[in-house]
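Asks: Structure for the following, please:
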Amino acid sequence: MATASETNRRLLLELLERAGNGTCIDCGVADPEWASSTLGVFMCQSCSALHRNIPQISRVKSILMDPWEAEEVEFMASSGNEAAKAKYEQLIPPFYYTPTNKDCMLLREQWIRAKYERMEFMFVDRQEPYSAGYREGFLWKRGRDNGQFLCRKFILSEREGALKYFNKQDAREPKAVMKIQNINASFQTAKIGHQHGLQITYLKDNSTRNIFVYHDDGKEMVDWFNGIRAARYHYLQVAYPGAHDTDLVPKLSRNYMKEGYMEKTGPKHTEGFKKRWFTMDDRRLMYFKDPLDAYARGELFIGSKENSYTVLPGLPPSIQGYHWQFGITIVTPDRKFLCACETLADQQDWIAVFQKVVHRPMLPQEYAVEAHFKHKP
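Replies: The predicted structure is shown next:
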């Protein structure tokens, strides 16, 4: 005869079969094995660790290893992930970034705190000011030349269509003006070396510029990130009148398709191969001497196969000199761009990313980017 504990565990496992309960409530990963007995939701192990940071709200238990009381199981049965989403996620602004299991822990923790601790998406008056179109404050910004992080004043103004920063607190003129039209923000915690590190990219004279910032308060940094997304959302609503949120939201911010070291040679293919940090961002392949450089040493536009762009494994047999052995040849209408990877796995990963770009038809506005693209060899 089954014990009460075994019966409760069997009932919990049956609840996982219900619609919505088979994926983590917070990041969407499949087959959750943890649950909150106070919120009535099922979650993955990774998100359960973040729930432990709010013990006054969420009591986390393992479905398989912890003992469960009959009344706790009854509460789980009366709630569940779909009911909790309807309650805690009813007023999420369209621009608010909802993280997945692939996102950094900061985004995931603040998402969980926003939902259950601050209840931002249950009541209109709990909404944070990141949606107001204006934000100012101080962030630690990495210096372009010395690499030190210095406190700088930032102003995000949707009305002016720009994010600006000032080198001195009382400065009248900003050091840089980043237009909302072509700004992107992505968390780069490992690269920046800070768990709240944010990389902000913008275009100046059609070339990419990077700044790297952080704030010691994780919520403040995520609010800046969502503030930038809100400003982009309202800009795109004007730029594309009548467009649906399903079309606009993916354009608010983007993670890089891939980053990492490769070696490259010059346009004449007679120079030696040099190790560079590469970033694939949409259709721009950029290379840097250092991952935290403000400016790319060069940028290459990668169009579609219909427009004579192809990617081939290996290097032309005529290439001499020392280089990593796993080569890649990117063929454009103007030239061949040669690079090499240290491992076969790196080569295969990069080629898969390049093929994804090449097999994507070009949009009308991308022809304009291609036409104006300034490649610096």
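
Asks: C-alpha from now on. contacts and neighbour counts both.
Replies: Fine.

Asks: Which of the residues in the helix or strand hosting Gln347 are classified as buried?
Replies: Here Gln347, judged by DSSP states H and E, is contained in helix 344-358. Neighbour counts over helix 344-358 (16 or more other Cα atoms under 10 Å) mark Asp346, Gln347, Trp350, Ile351, Phe354, Gln355, Val357, Val358 as buried.

Asks: now swap in stretch 120-134 and tell me
Replies: Buried residues in stretch 120-134, counting neighbours by 16+ other Cα under 10 Å, are found at Glu120, Phe121, Met122, Gln127, Tyr130, Ser131, Gly133, Tyr134.

Asks: Check stretch 236-255 too.
Replies: Along stretch 236-255, these residues count as buried under the neighbour rule (16+ other Cα under 10 Å): Leu236, Leu248, Val249, Leu252, Ser253.

Asks: How about stretch 103-120?
Replies: Using 16+ other Cα under 10 Å as the test for burial, stretch 103-120 gives 104-116, 118-120.

Asks: my guess is Gln347 contacts Ile328, does it?
Replies: Yes: shown here, Gln347 and Ile328 form a contact pair, counting by Cα atoms under 8 Å, at 7.1 Å.

Asks: shared neighbours, the two?
Replies: Residues touching both Gln347 and Ile328 (Cα atoms under 8 Å, 6 or more residues apart in numbering) are Pro313, Ala340, Cys341.

Asks: gap between the second one and Ala19?
Replies: What it means is Ala340. Ala340 sits 47 Å away from Ala19, going by Cα to Cα, to the nearest Å.

Asks: Just want to know which of these two has more residues nearby.
Replies: Ala340 (26 against 11; other Cα atoms under 10 Å).

Asks: just the helices in the stretch 51-200 of the chain please.
Replies: Counting by DSSP state H, counting those that start in this stretch, one finds helices in the stretch 51-200 of the chain at the ranges 70-78, 81-88, 105-112, 189-192.

Asks: and this one, so I can compare the two:
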Amino acid sequence: MANLARNNKILLELVQRPGNNLCADCSAPEPDWASYTLGVFVCLNCSGMHRNLPTVSKVKSIRLDYWDSSLVEFMQKRGNSEAKAIFEKCVPTFFYKPRQNDCIVLKDQWIRAKYERREFTGENNKFLQIYTSEQFESPLWKKGRVNKQFLKRNFLLSQRDFTLKYFIKEDSKVPKAVISMKDLNADFQPEKIGHPHGLQISYSEDDHTRNLFVYHDDGTIIASTVLFKNQCQTILNCIPWLYKRCFSTQLVPQLTSKSLKEGYMEKTGPTTRESFKKRWFTLNLTNRKLLYLKSPLEATEKGFAFIGSESHGYSVSACSGQSKRGGRWRWGIFLKTPDREYVFMCEQESEQKEWIEAFRKIISQPMTPEDYASTLLLCQITFYHFVHVQAFTSHSFFFHR
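Replies: Prediction:
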């Protein structure tokens, strides 16, 4: 009993040390599990993925399980920092390291790459050659735009011209689409797509956001697709600074950005006199856009709103009361912009609070030069449409006179 109490005390002290106080795989705080074969402290979620590698990793609870003195001594010698120096020695700059709230497939493939395949120990250059190759090609199941069924399509990511192409048939030489890597984003969406390895690929096309919904039964393939995309975008973003020998790792988190908030709300039209309609909304922090679609799996958004900063006249607040224009929900949000006032309705009060918090997070952040450029482009597009609509209206009036 004395040894048991002593060992538990040592483990609890070890897990509070810098490096050990965060999960070795996703950086979640206060990990309470440990792999006694690898010598790392991990969170509950990551411990479940370690159990899927029984020949590599064996885990115990540091609070509930019995620990032999020899295992405790090994944990004292190893720990997260020592293990990181071994298993993350050669992680490529573009490689996305998952965080606490990332999806299972991303964390699972990171753990398998680190411990099972030992891709980053420097023992084998095969994996580095794969990651630094000029192209990545694989079939993926893509949701059809018309029939809404998932069909097998061949995807090709190219570092030579920084594009993503996909082909309808395996032997096709002419791609169905060629997408520039510059503004492309990939976001894991297992629940939305209905597959554990579901991926949403978004990009700009004709002033709209276009979505591709894909998956692959092999998690390694879908994770490799995202990682190769990160590699290409890291290089593409660094080209202007290469003469300074600047290769900043700070660019990487911006390449694959998860939506700040998604979900259904009801919205009214520009005059706020129209009836409310249910729409699926996506709020993105990186480009400060609120997109709305008819349903989560629509290929193209119906419209969007740019969310600027508080100093530029943007604000958000709660409003309550049952809608008088056909809306079923009563938890309202009032979004004020310099050009328009938006009214949204949520089904639950908790959703209202989450949306307001997400809006405030963007509004509280100052705009970047890229944000100003987006605003200028949006104004130009709006002015272009206004001039052409006025010209068409005037022409029609003159013609019908």
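
Asks: hang on, the earlier thing: list just the nearest of the shared contacts of Gln347 and Ile328 of the first structure to Glu271 of the first structure.
Replies: Ala340 (13.8 Å; Cα to Cα).

Asks: which residues sit against the strand or helix carrying that closest one?
Replies: Ala340 of the first structure is part of strand 336-341, with elements assigned from DSSP H and E. If you take Cα under 8 Å, 6+ apart as the criterion, strand 336-341 of the first structure is touched by 261-265, 267, 269, 273, 315, 323-331, 347.

Asks: Buried among the residues you listed? Need that as a selection in ChimeraX.
Replies: Of the contacts of strand 336-341 of the first structure, the buried ones go into a single ChimeraX selection, burial set by 16+ other Cα under 10 Å:
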select :261,262,263,264,265,269,273,315,323,324,326,327,328,329,330,331,347
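
Asks: Quick check, central residue of the first structure?
Replies: Nearest to the mean C-alpha position of the first structure, by Cα atoms, centre = their mean, lies Asn255 at 3.8 Å.

Asks: Chain neighbours aside, what residue packs nearest to that one?
Replies: Nearest residue to Asn255 of the first structure, sequence neighbours excluded (Cα to Cα, 6 or more residues apart in numbering): Ser186, at 5.9 Å.

Asks: Tell me how many other residues surround the one you found.
Replies: By other Cα under 10 Å, 16 other residues sit near Ser186 of the first structure.

Asks: Could you list every helix and strand that the longest helix along the first structure packs against?
Replies: Secondary structure of the first structure per DSSP state H: the longest helix is helix 218-239. Under the contact definition 3 or more Cα pairs under 8 Å, 6 or more residues apart in numbering; DSSP states H and E, helix 218-239 of the first structure sits against helix 105-112, strand 149-157, strand 184-187, helix 245-248.

Asks: Now distance to Val213 of the first structure too, for the ones you listed, in TSV please.
Replies: Conversion of these to TSV gives the following (distance: least, Cα to Cα, whole Å):
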stretch	distance to Val213 of the first structure
helix 105-112	14
strand 149-157	8
strand 184-187	10
helix 245-248	26
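
Asks: hang on, the earlier thing: pick the one among the buried residues of stretch 236-255 of the first structure closest to Thr38 of the first structure.
Replies: Thr38 of the first structure lies nearest to Val249 out of those, by Cα to Cα, at 32.5 Å.

Asks: wait, isn't Leu141 of the second structure in contact with Leu212?
Replies: Not quite, residue 141 of the second structure is Trp, not Leu. No: with contact defined as Cα under 8 Å, Trp141 of the second structure does not count as touching Leu212 (10.3 Å).

Asks: Flag every buried residue along the longest helix of the first structure.
Replies: For helix 218-239 of the first structure, burial by neighbour count (16+ other Cα under 10 Å) applies to 218-236.

Asks: So which residues make contact with that helix?
Replies: For helix 218-239 of the first structure, the external contacting residues (Cα under 8 Å, 6+ apart) are 95-97, 106-107, 110, 128, 130-131, 133, 135, 156-158, 161, 180-181, 185-186, 196, 198, 214-215, 243, 248-249, 252-253.

Asks: re earlier: which of the buried residues of stretch 120-134 of the first structure sits closest to Ile192 of the first structure?
Replies: After measuring these against Ile192 of the first structure - Cα to Cα - the closest member comes out as Tyr130, at 23.7 Å.

Asks: Following element in sequence after whichever strand or helix holds Ser5 of the first structure, please.
Replies: Following DSSP H and E, one finds Ser5 of the first structure within helix 4-15. Remark: after helix 4-15 of the first structure, the chain's next helix or strand is strand 34-36, criterion DSSP H and E.

Asks: mean deviation of that next one from the second structure?
Replies: With mean Cα distance after the TM-score superposition for the first structure, strand 34-36 of the first structure departs from the second structure by a mean of 1.2 Å once superposed.

Asks: Give me the next element, helix or strand, following that strand.
Replies: strand 41-43.

Asks: Pull the distance from that next one to the chain's centre.
Replies: Relative to its chain's centre, strand 41-43 of the first structure lies at 24 Å (Cα atoms, centre = their mean, to the nearest Å).

Asks: in which helix or strand would I find Ser48 of the first structure?
Replies: Using DSSP H and E, Ser48 of the first structure falls within helix 45-51.

Asks: buried stuff in that helix?
Replies: Within helix 45-51 of the first structure, the residues scored as buried using 16+ other Cα under 10 Å are Gln45, Ser46, Cys47, Ser48, Leu50, His51.

Asks: Which residues does that helix contact?
Replies: With contact meaning Cα under 8 Å, 6+ apart, helix 45-51 of the first structure is reached by Asp26, Cys27, Pro32, Glu33, Trp34, Ala35, Ser58, Arg59, Val60, Arg108, Glu109, Ile112.
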